[in-house]
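Asker: I'd like to go over a predicted model; first the sequence, then the structure.
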Amino acid sequence: MVSQSVLLLAATAGLGLAAPIERRGNLPEPVSAATAIQYLSSIKVAVESNVPAYDRDLFKHWITISGECNTRETVLKRDGTGVVTSSACAATSGSWYSDYDGKTWTAAADVDIDHLVPLKEAWVSGAKDWTNDRRQQFANE
């Protein structure tokens, strides 16, 4: 399942790094290298296919999570510091730190909220066989 894939990604992400990355938020503890290797050996490898053709509209995203807040707005509030929102849940101020490049952003419009696994990659890797509900869940995780 996707959750196992994300766990596997999290478990193996640090294996090749020379220095540890500061952990932020409520991330799961990494598994040992031996456990990560065991997980990797159990992955079923299948040929990718884009038939039927990928269509982003098949992954309903930015759904309402709570009240007026959609997925993007919820993530901006969760991951930002000092975030102030409008009555419509839009972030009007705050700051967001990027673990990827060490930069801090102060305009919500400049912050990309994206998927660790791109939606098209998920599609060609098997999401084309999922239900619409499962694709929606994946797009909003």
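Answerer: Alright, I've got the coordinates.

Asker: CA only for contacts and neighbour counts going forward, please
Answerer: Will do.

Asker: Pull out the buried positions in stretch 115-127.
Answerer: Neighbour-count burial for stretch 115-127 flags 119, 120, 122, 123, 124, 125, 127 (criterion: 16 or more other C-alpha atoms under 10 Å).

Asker: Structure two is appended below for comparative analysis:
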Amino acid sequence: MQRTCRARGRTTAVLFALLLAVVLAVAAAVGVSDEAEAHRASAREQLAELRVKPAGSMVGYSREKFPHWSDAREYNWTLPSGTPDPGSCDARDAALIRDGRDEVVGSGCYVERGRWFDPYTGKTYYMPSDIDVDHVVPLANAWRSGASSWTTVKRERFANVPMDVLSVEDNANASKGDKGPEAWKPPRAAYHCTYARKWIGIKHNWTLSVTGAEKTALSSMLSTC
């Protein structure tokens, strides 16, 4: 009888532990779901606030109108302690350091190697030569949607601040070019939600417009969140 009681007690304890684990897992899942819904709602609200208008002219555009890869420290980049010669880091260097893992950085802030997960393709790369630092909203797209009227100082800030750039595989970046989400989406569908939120957040922050097709594509991508 005593052994039976002990066995029942152990069984009850195991069942209770399993039940508790299930309850905690469900609570965590609900928490993640609520957070994801909040992010999606915020992105939809921002998208609704963006001006919808046809793409502007490319007359006068050149990448040089957006001075880029400027001094990282001037544009609020945070570099890890121990970075050799941080004063030499430009925004591109800083993006590679931020987005990578196990980087080896030499003098002059030269990123020699590391490990980069490309969110566009879902693949991992180990040499910085395989990585481009992408302007999430391409410079030409920004020009067509309002940046043509900005000062050079404002365009330089757009091209260098942390929120506007992302380290990705070079061929994926080349495929994207200056296309909006109505014409190009990351090959990795699992990233569509995050990509749409980033794109919307940048355009909202800089008061840039969207085309009708662009807005439709962004709305559709948000439905994957």
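Answerer: Looks like it arrived, so ask away. In this text the structure is predicted, and so the values were computed from the model without any measurement.

Asker: Give me the TM-score for these two chains.
Answerer: The TM-score (TM-score structural alignment, normalised by the length of structure 1) is 0.72; 114 aligned residues with a C-alpha RMSD of 2.1 Å.

Asker: Out of the buried residues of stretch 115-127 of structure 1, the closest to residue 59 of structure 1 would be?
Answerer: The nearest member of those to residue 59 of structure 1, counting by C-alpha to C-alpha, is residue 119 at 7.5 Å.

Asker: separation between the aligned partner of that closest one in structure 2 and residue 27 of structure 2?
Answerer: Aligned by TM-score structural alignment, residue 119 of structure 1 pairs with residue 139 of structure 2. Residue 139 of structure 2 sits 42 Å away from residue 27 of structure 2 when distances are taken as C-alpha to C-alpha, to the nearest Å.

Asker: Over to residue 174 of structure 2?
Answerer: Where residue 27 of structure 2 is concerned, residue 174 of structure 2 sits at a distance of 42 Å (C-alpha to C-alpha).

Asker: Residue 96 of structure 1 belongs to a helix, doesn't it?
Answerer: No: counting by DSSP: H, G, I helix; E, B strand; the rest coil, residue 96 of structure 1 is not part of a helix but strand.

Asker: what about the strands in structure 1?
Answerer: Assigned by DSSP state E, the strands in structure 1 fall at 64-66, 69-70, 81-85, 91-97, 104-105.

Asker: Quick one: those strands as CSV, columns for distance to residue 57 of structure 1 too.
Answerer: CSV is the format used below for those (distance: least, C-alpha to C-alpha, whole Å):
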stretch, distance to residue 57 of structure 1
strand 64-66, 16
strand 69-70, 17
strand 81-85, 28
strand 91-97, 25
strand 104-105, 29
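
Asker: Now those strands in JSON lines, please, with extra columns for mean neighbour count and distance to residue 39 of structure 1.
Answerer: Listed next are the strands of structure 1 as JSON lines, based on neighbours: other C-alpha atoms under 10 Å; distance: least, C-alpha to C-alpha, whole Å:
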{"stretch": "strand 64-66", "mean neighbour count": "13", "distance to residue 39 of structure 1": "32"}
{"stretch": "strand 69-70", "mean neighbour count": "18", "distance to residue 39 of structure 1": "33"}
{"stretch": "strand 81-85", "mean neighbour count": "15", "distance to residue 39 of structure 1": "35"}
{"stretch": "strand 91-97", "mean neighbour count": "18", "distance to residue 39 of structure 1": "31"}
{"stretch": "strand 104-105", "mean neighbour count": "14", "distance to residue 39 of structure 1": "34"}
